[in-house]
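> Coordinates for the following, if possible.
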Amino acid sequence: MSNKDIQNIKDLEKLIGLSFASGSLLRQALTHSSFTNETHHSPILSNERMEFLGDAVIGLVVARELYIRMPHCSEGELTELRASVVKGQTLAKVARKINLGKFLILGHGEETSGGRDRTSNLSAALESLFGAVLLERGLSEAYEIAVCILGFELDESIKNGVQMDPKNLLQEFVQAHGQGDLEYKLVKESGPVRDKLFTVEVLVNETVIATGAGRRKIDGEREAAEKALKYLNPKS
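Sure thing, here's the model as predicted:
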């Protein structure tokens, strides 16, 4: 590892309050696939597999915390609350708060195209970070660190309670005002398989009202619905 990589690992360890026996796990958690694709002979793996593991850690932590702290919520309400915390936009927001983008290891093309602050890269890196902690220290410490780092978003989710899905709100608004048929149309899929971005249009009476994007098609639809609501009902 370069001196810069070693220093970055030390700085990140200090930030999360945890030392790794080997820096290789933490370095992998920070390595975007663009770097490994550009350095074919590098022994360093990308964080894609670790992202999968960290996603499971976050899902477990958020589900358990909500279950304990929201005893009167139904299964459906808990599911909505969990979705608000684990979605890519929220995880990227958390990653920005701890300046995780500073530590990412990117390929040249990804670096020059703004990849250090790209929502999908930041959310994936945060998930990978929790995956690395799980592998290094086990579930107990991974749980504690996840609760610490995600604590504010968990608190906000609980404080705000269950918010209705923007798609449902838009459907109700359109029906209440007799504005016609509502339709969502997938217009673009971009990026590699593990990092796809889905762009979706929402149409009322075959007229495009707004466009949204997300790592899942449903996230793109929800973002489009939120924008459409603001356009159709600016006082809301």
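
> rest of the way, CA atoms for contacts and neighbours
Fine.

> Tell me who's in contact with the residue sitting nearest the centre point of the chain.
Residue closest to the average C-alpha location in the chain (C-alpha atoms, centre = their mean): Gly88, at 1.9 Å. Taking C-alpha atoms under 8 Å, 6 or more residues apart in numbering, we find Gly88 in contact with 119-120, 123, 214-215.

> go on, Val200?
184-188, 211-213, 217, 220-221, 224.

> From what I see, Asp219 and Ala225 are in contact.
No - proximity of Asp219 to Ala225 does not meet the contact threshold set by C-alpha atoms under 8 Å, at 9.8 Å.

> Need the residues touching each of the two.
In contact with both Asp219 and Ala225: Gly212, using C-alpha under 8 Å, 6+ apart.

> More neighbours: the two, which one.
Shown here are Asp219 and Ala225; by other C-alpha atoms under 10 Å, Ala225 has more neighbours (28 against 20).

> how distant is whichever strand or helix holds the more buried one from the center of its chain?
Counting by DSSP states H and E, the element that carries Ala225 is helix 217-232. Offset of helix 217-232 from its chain centre (C-alpha atoms, centre = their mean, to the nearest Å): 17 Å.

> do the same with stretch 145-154
The mean C-alpha position of stretch 145-154 is separated from the chain mean by 14 Å, C-alpha atoms, centre = their mean.

> again, but for stretch 9-25
The chain centre lies 22 Å from the centre of stretch 9-25; the measure is C-alpha atoms, centre = their mean.

> Would you mind measuring the gap between the ends of it?
For stretch 9-25, the first-to-last residue distance is 10 Å (C-alpha to C-alpha, to the nearest Å).

> Outside of it itself, list whatever touches it.
Contacts with stretch 9-25, where a contact means C-alpha under 8 Å, 6+ apart, come from 6, 26-27, 98, 103, 132, 136, 145.

> out of these, which are buried?
Buried subset of the contacts of stretch 9-25 (neighbour count, 16 or more other C-alpha atoms under 10 Å): 26-27, 103, 132, 136, 145.

> picking up where we left off before, and the contacts of stretch 9-25, which of them are in strands?
Here DSSP state E is the test, and these give no hits in strands at all.

> could I get those as a markdown table with distance to Arg82?
Listed next are those as a markdown table, based on distance: C-alpha to C-alpha, whole Å:
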| residue | distance to Arg82 |
| --- | --- |
| Ile6 | 35 |
| Leu26 | 26 |
| Arg27 | 29 |
| Ile98 | 21 |
| Phe103 | 27 |
| Ala132 | 22 |
| Glu136 | 26 |
| Ile145 | 18 |
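
> want to put them side by side, so please do this one too:
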Amino acid sequence: MSEFDFSKIIGYTFKDLNILKNALTHSSYINESKQAYNANNERLEFLGDAILDAVISDYLYHRLSDVEEGQLTKLRSLVVCERSLMECATRLEIGTHLYLGKGEENSGGRNRTSILADAMEAVIGAVYLDGGWDVSVDFILRVLKDTIEDALAGKLYSDYKTELQERLQINGEVAIHYEVEKEEGPDHDKTFYVRLTANKKIIGNGQGRSKKEAEQHAAKAAIEKMGW
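Modelled structure (predicted):
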């Protein structure tokens, strides 16, 4: 399927399909085809992450006029977390349209949470570059509509990092720190190992294909270890 087909799926027609192709190109594909580094989607992911945060923050601020900052932050984290973005990417069939290297393809990259979530952010960045602010706002609120409503209705899970922080800090401030102990593998196929400490005491360890994923696994391990 082509970028044009994908445009129809997401309900936005790109003026410049090269921007969309850029958003769908994983670094593993660039490494194997020996193209320029900036042809992958990492810069668009960076941009899309910022646009997404701003749009969701603005929406929640205006819709929930009586809600305090802490709750707004929690709601936003539910909407923009890696799992929510992965689920949105799955609905939009992003995995089917990704340009992946053979190694990443063979290891299940089209269904990997971190890759799909990052690509979702890159697509948001691409929509912003191609269509501007108003178009990107409409796009984000449309494709994440159900996620936003579920968050407001209390139907969404808390991610493990947020849940752990809330439990640890229920009786006061606790210094929580995630540290990458080591990285293994080439740039397009890395595994990250994270150590989690609370008040300088190790409470969990995790690994994943991205730092975010490894941190989530470390937080989950800590929750399970404490019997919560």
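
> Let me see the TM-score of these two.
Here the TM-score for the pair of chains, by TM-score structural alignment, normalised by the length of structure 2, is 0.78; 219 aligned residues with a C-alpha RMSD of 3.5 Å.

> what's the matching residue for the residue nearest to the centre of structure 1 over in structure 2?
Matched by TM-score structural alignment, Gly88 of structure 1 corresponds to Glu82 in structure 2.

> Aligned to Cys130 of structure 1, what sits in structure 2?
Careful, residue 130 of structure 1 is Phe and not Cys. Counting by TM-score structural alignment, Phe130 of structure 1 corresponds to Ile124 in structure 2.

> The closest residue to that match other than its chain neighbours and Asp130 of structure 2: what is the separation?
The spatially closest residue to Ile124 of structure 2, leaving aside those adjacent along the chain, is Gly48, at 4.9 Å (C-alpha to C-alpha, 6 or more residues apart in numbering). Gly48 of structure 2 sits 12 Å away from Asp130 of structure 2, going by C-alpha to C-alpha.

> What range does stretch 26-35 of structure 1 cover in structure 2?
Stretch 26-35 of structure 1 maps onto residues 20-29 of structure 2, going by TM-score structural alignment.

> Okay, now the matching stretch: how far is its last residue from its first?
One end of stretch 20-29 of structure 2 sits 15 Å from the other (C-alpha to C-alpha).

> Please list the residues outside it that contact it.
3, 14, 37, 39-42, 44-45, 94, 97-104, 115, 119, 122-123, 125-127, 187-189.

> Filter these down to the ones in helices?
Counting by DSSP state H, the contacts of stretch 20-29 of structure 2 place 3, 42, 44-45, 94, 97, 102-104, 115, 119, 122-123, 125-127 in helices.

> coming back round to it: just list the residues touching the residue nearest to Ile124 of structure 2, thanks.
Gly48 of structure 2 neighbours (C-alpha under 8 Å, 6+ apart): 121-126, 128.

> filter the contacts of Val200 of structure 1 to the buried ones?
184, 186, 211-213, 217, 220-221, 224.

> Put together JSON lines for the residues you listed, with distance to Leu170 of structure 1 on each row.
Formatted as JSON lines, these follow (distance: C-alpha to C-alpha, whole Å):
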{"residue": "Tyr184", "distance to Leu170 of structure 1": "12"}
{"residue": "Leu186", "distance to Leu170 of structure 1": "18"}
{"residue": "Thr211", "distance to Leu170 of structure 1": "14"}
{"residue": "Gly212", "distance to Leu170 of structure 1": "14"}
{"residue": "Ala213", "distance to Leu170 of structure 1": "17"}
{"residue": "Lys217", "distance to Leu170 of structure 1": "17"}
{"residue": "Gly220", "distance to Leu170 of structure 1": "14"}
{"residue": "Glu221", "distance to Leu170 of structure 1": "11"}
{"residue": "Ala224", "distance to Leu170 of structure 1": "10"}
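
> compared with structure 1, how much does the one helix or strand Asp134 of structure 2 maps to deviate?
Under the criterion of DSSP H and E, Asp134 of structure 2 resides in helix 133-143. Superposed on structure 1, helix 133-143 of structure 2 shows a mean distance of 0.7 Å to its aligned residues (mean C-alpha distance after the TM-score superposition for structure 1).

> contacts for the helix or strand just after that helix?
On the C-terminal side of helix 133-143 of structure 2, the nearest following helix or strand under DSSP H and E is helix 145-152. Residues outside helix 145-152 of structure 2 that contact it (C-alpha under 8 Å, 6+ apart): 75, 78-79, 84, 156.

> Now tabulate these in a markdown table and tack on distance to Ser33 of structure 2 and secondary structure.
Putting the contacts of helix 145-152 of structure 2 into a markdown table (distance: C-alpha to C-alpha, whole Å; DSSP: H, G, I helix; E, B strand; the rest coil) gives the following:
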| residue | distance to Ser33 of structure 2 | secondary structure |
| --- | --- | --- |
| Leu75 | 40 | helix |
| Leu78 | 36 | helix |
| Val79 | 35 | helix |
| Ser84 | 31 | helix |
| Leu156 | 40 | coil |
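
> Now for those residues: which two are most distant?
Taking C-alpha to C-alpha, the two most distant members of the contacts of helix 145-152 of structure 2 are Leu75 and Ser84; they sit 12.0 Å apart.

> just to revisit the earlier point, which among the contacts of stretch 20-29 of structure 2 end up buried?
Buried, going by 16+ other C-alpha under 10 Å: 3, 14, 39-42, 44-45, 94, 97-101, 104, 115, 119, 122-123, 125-127, 188-189, out of the contacts of stretch 20-29 of structure 2.

> can you name the farthest residue from the center of structure 2?
Asn171 (30.1 Å).

> That residue falls within a helix, correct?
No - Asn171 of structure 2: not assigned to a helix; according to DSSP: H, G, I helix; E, B strand; the rest coil it is coil.

> residue contacts, it?
Taking C-alpha under 8 Å, 6+ apart as the definition, Asn171 of structure 2 has no contacts.

> so who does Glu184 of structure 2 touch?
Contacts for Glu184 of structure 2 (C-alpha under 8 Å, 6+ apart) come out as 190-192.

> Check which helix or strand the residue nearest to Ile124 of structure 2 maps to.
With DSSP H and E as the test, Gly48 of structure 2 turns up in helix 42-63.
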